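In: pasting the sequence and the predicted coordinates here, then a few questions.
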Amino acid sequence: MNNVAQSYAILEISPTASPELTKQAYRKLAKIWHPDRYVNDPILKAKAEAKIKTINLAYAAIKADLAKKDSNAVKLNTVTNSAPHTSQTRVENTQQTPEFYYQQGMSYLNSEDYDAALDSFSRVIKLDLNYIEAYQCRGFILSKLGYNLRADAEFKKAHQIKLKNRTTTSYNKKYTPEGYSDRGYTVKATANNQSSTPLKFWHTIIGFERAIQFLAVSCDGQIASASNDKEINLWQVNTGKRISVLKGHTDNVTCLAMSVSGRTLISGSKDKTIRFWDLQERKIIRTFGGYFDGHLSEVVALALTPDNQTLISCGGDNSLKIWDVNRGMEIQNISVFAAVTCLALSPDGRLFCTGGLEPELRIRNAKTGQVIRSINNNSGILSLAFSPDGNLLATGGFNRHIKLWDLTTGQEIYTLMGHTDRVSQVIFSQDGKTLISSSWDKTIKLWKLSTGEEITSVEAHAAKINSMALAPNNQTIASGSADNTIKLWQCNL
């Protein structure tokens, strides 16, 4: 029996099984043999660890074989006799297209084979020097591997190509929700000189040894922060003092979300679990995942509906999950084609949108996961936000641009240009008139949405800004940075 046949046998399926059936078999076995299920039985846990390793290797071998077959099917275009009277054959190779290597690279990226993905995207660029998405994907992988300078160079190149290819005309036309031209337009950063300062620094929270990665603010003035560790720190907005440390995750915290009431904090982690915290008692009140259900990799993003009934989660396993909070059950599992980096929920809790490396933005029903609308964004996304009335969507991404979309038509309204590095966060003010953005370029910017003009720009930190949150009073902004600080800002909106 060859290695691939053995791999199918390990997954307990036929070698003729479809890729979808293979994936389902892998996920089923991965759940059964997940070591976290046997934490109280050392013997079974050791057996599960060996078993899951074998299952992962088998699945990887099958995917590699399928990718190889797909590649060979394209390479061997025709096999014909060189002459009617001879038995010699001739193999005609066709030059692969950039799109072929791009799709191949995306396949490797989804399976987290980063070396192979980088090779494929490099082949794309060799064939087409202006293939923007290939530069963005290379930048994403290099960033994930910790090569930030090289990643920035890739994103900068993609940005330069996009500027060179830009044909959209700049307008000074005002935006009105009732009607506007269906041609998107670009507004360059030109800060207004105002007598009053719309964004004023007033406090720094120091005392960290690691970069601040994630922030969430409650309605009663508590700030939750997470760095590259297992703990969550709680701070008081008014004083900037730490009031508690939440412990429970067994690996680094990777995302935070706050309930509308501000009484519950939800956290996701590399330990594959989602934990709910009572902020009054400061203790875990429930845990999703990690045993019989949940994500097979780190939890990337979270959002809780306003009625506290439904939780949306995104994972590094390229899946979206919808949970019934009361029953503690996963009710929908949706596979996606590319890495997800961010998630936003509409104010009424009926819709959600995810962003990442997939060129399409998908607006989905929050109960069923059904796609309501797709928007062709054509760029990697790091942050998303719905406007308070639910009619607009703002996106910020790797290419340093912010885009504003009309959700009723799917048309782009603005491209806001001004940041010089990737946009890490976008937030609407509560009245929907102002957009707030933060970036790896260390700045926070305020934008006037009626015109698309930049109101102000503040160099807020000494290093990149990873996260930002607006307090419910609409007057305080918290920003978290790689300079190991949280800063609080007085915001006059």
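Out: Right, received. Where do you want to start? Numbers count the residues shown, from 1 in each chain.

In: hey, let's count contacts and neighbours off CA atoms from now on
Out: Noted.

In: in what helix or strand does residue 295 lie?
Out: For residue 295, there is no host helix or strand (DSSP states H and E).

In: ok, it to residue 271 distance?
Out: 10 Å (Cα to Cα, to the nearest Å).

In: dump the residue contacts of residue 110.
Out: Listed by Cα atoms under 8 Å, 6 or more residues apart in numbering, the contact set of residue 110 reads 318, 337-339.

In: before we move on, back to that, ok, residue 295 and residue 271, which is more surrounded?
Out: Neighbours were counted for residue 295 and for residue 271 using other Cα atoms under 10 Å; residue 295 has more, 29 against 21.

In: got another, please set it beside the one above:
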Amino acid sequence: MGAGNSKKSALRATHDDHENAINCMVLSEDSSLLVTGSDDKTARMWCTQTEDMQCLGVFKGHKGYVSCVAINDTFVLTGSEDCTVRKWDMTTCDCVFVYEGHEKKISRIICTGEFVFSSSLDKTVKAWFFDLPDLMTGTDACIKTFTGHTKGVTPIIFIPGTDFSESKIHPDDVLLTGSHDRTARSWSFDTGDCLKIFKGHTDAITCMVTDVSGNFLYTGSNDGTIRSWDTRTGKVIKVLEGHTNGVMCMAVVNRLLYSGSRDGTARCWVREMGDSTRTYKSKFKESIVCLKFFGGYLFTGSSDTTAAVYDSKSGARLKVYEGHTGTISCLTVIDTRLITGSSDNTLRVWDVDEFFNKTEGDEDADEGEEEDEEEDKRERNLEELDKRLDSYIDDDPDMASSPAEIRRKDVDLDSIEDQLG
């Protein structure tokens, strides 16, 4: 029986400790701890080392809902509707510092280890010291305020420079920001100056990702498109079209880009080509709010209250996880567990080991099938290449060097197809 038809319940545990909607979650670097933020104005810390997870502590003190969370070392950072960022000690759950200065809700926070960056609906991004001297106040901790956007700022990305001088702030450290004003911007962390403005979207920028090098920026927008940019020049490289509604989430995985949209689908794109190669359709065709690529599978959370897992290569929906009664706002995968947070106030733990705990015989069979598919694909490619070469030579016999050029292009195509499987 296929995974999609399995009647076995995948639900391991339901945690209803939060008293209101769960908005966000973050894993520690070693995946041993999970922190969730909620509309109940608290964040909670969970131990992922136990099978069904256990709440280890509650961070209480915000006067508005918690909109974003981050972890650094033995501290938790939370951003809130109350316009503040708070720093918490994991061991005691005490608030050790309150960063004050924003005038509207905190949208996102990231931490580099030495610095904290926060974006806000007040149109600014602020940089703060992470390690704070005694007697420093919440406003004193602010190093720089980046101003220039004309509407609220949501996604932010920090790209560390390559100048490893003794200075904490390197001359080529770059901050990337995306805004409801339809633009993205790059900033010098050293000077605070705006370096480039990325213009082209016709609606708010909702999400951003970069490649590993930080040379290429991908922006998703409510206009339904994704744009790729050269971060050094600010020039648009490609416009990725295919979604029919706003893009809500993205992830870069090697040469591929995954996106989720309000149109009820997720898509896989070849980044260099800008082509959409796979479409993953949600069961009830409602918004894909969050996604995670893990172990060759794509996991999604939707406003239709379900999570789903897809074969990333074929696009086939393998299983739907039903049980939440509200939008799934955040998810992650740890080993053989899918963790989902929802607006129904609950955190759920699902068993996904059927996709990862294969027997040796199953693995051998899979390898054999993949080899057969690869051989068939190569044969088809060679046949197509021969046809193209014959046609090309018949059309223009004087162009003796061109077939080699065509073959080189096909080699590049093969490498992309190999990755897609």
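Out: In hand now; what should we look at? Just so it is clear, the structure is predicted and the values come from calculations on it, not from any experiment.

In: TM-score for these two?
Out: The pair, once superposed, lands on a TM-score of 0.58 when counted by TM-score structural alignment, normalised by the length of structure 2; 292 aligned residues with a Cα RMSD of 3.7 Å.

In: coming back round to it: tell me the most packed of the contacts of residue 110 of structure 1, by neighbour count.
Out: Each of those was scored for neighbours by other Cα under 10 Å, and residue 339 scores highest at 24 neighbours.

In: that residue matches what in structure 2?
Out: Matched by TM-score structural alignment, residue 339 of structure 1 corresponds to residue 204 in structure 2.

In: ok, that match to residue 219 of structure 2 distance?
Out: On the measure of Cα to Cα, residue 204 of structure 2 and residue 219 of structure 2 end up 10 Å apart.

In: tell me which element residue 118 of structure 2 falls in.
Out: If you go by DSSP H and E, residue 118 of structure 2 is part of strand 115-120.

In: what packs against that strand?
Out: strand 106-111, strand 125-129, strand 153-159 (3 or more Cα pairs under 8 Å, 6 or more residues apart in numbering; DSSP states H and E).

In: mean shift between the first one and structure 1?
Out: If you overlay the two and look at strand 106-111 of structure 2, the average distance to its match in structure 1 is 3.9 Å (mean Cα distance after the TM-score superposition for structure 1).

In: tilt between that strand and strand 125-129?
Out: Counting by axes from the mean of the first three to the mean of the last three Cα atoms, to 10 degrees, strand 106-111 of structure 2 lies at 40 degrees to strand 125-129.

In: and the helices in structure 1, which stretches?
Out: 3-10, 19-32, 42-75, 98-110, 114-127, 132-144, 148-165 (DSSP state H).

In: right, and those helices - which one's nearest residue 253 of structure 1?
Out: helix 132-144 (16.2 Å; Cα to Cα).

In: residue in structure 1 matching residue 297 of structure 2?
Out: Checking TM-score structural alignment: residue 297 of structure 2 goes with residue 434.

In: wait, its match sits on residue 449?
Out: Yes. With contacts counted by Cα atoms under 8 Å, residue 434 of structure 1 reaches residue 449, the gap being 5.6 Å.

In: run a quick neighbour tally on the closest residue to residue 268 of structure 2 other than its chain neighbours.
Out: What sits nearest to residue 268 of structure 2 in space, not counting adjacent residues and going by Cα to Cα, 6 or more residues apart in numbering, is residue 258, at 4.6 Å. For residue 258 of structure 2, the count of nearby residues is 23 (other Cα under 10 Å).
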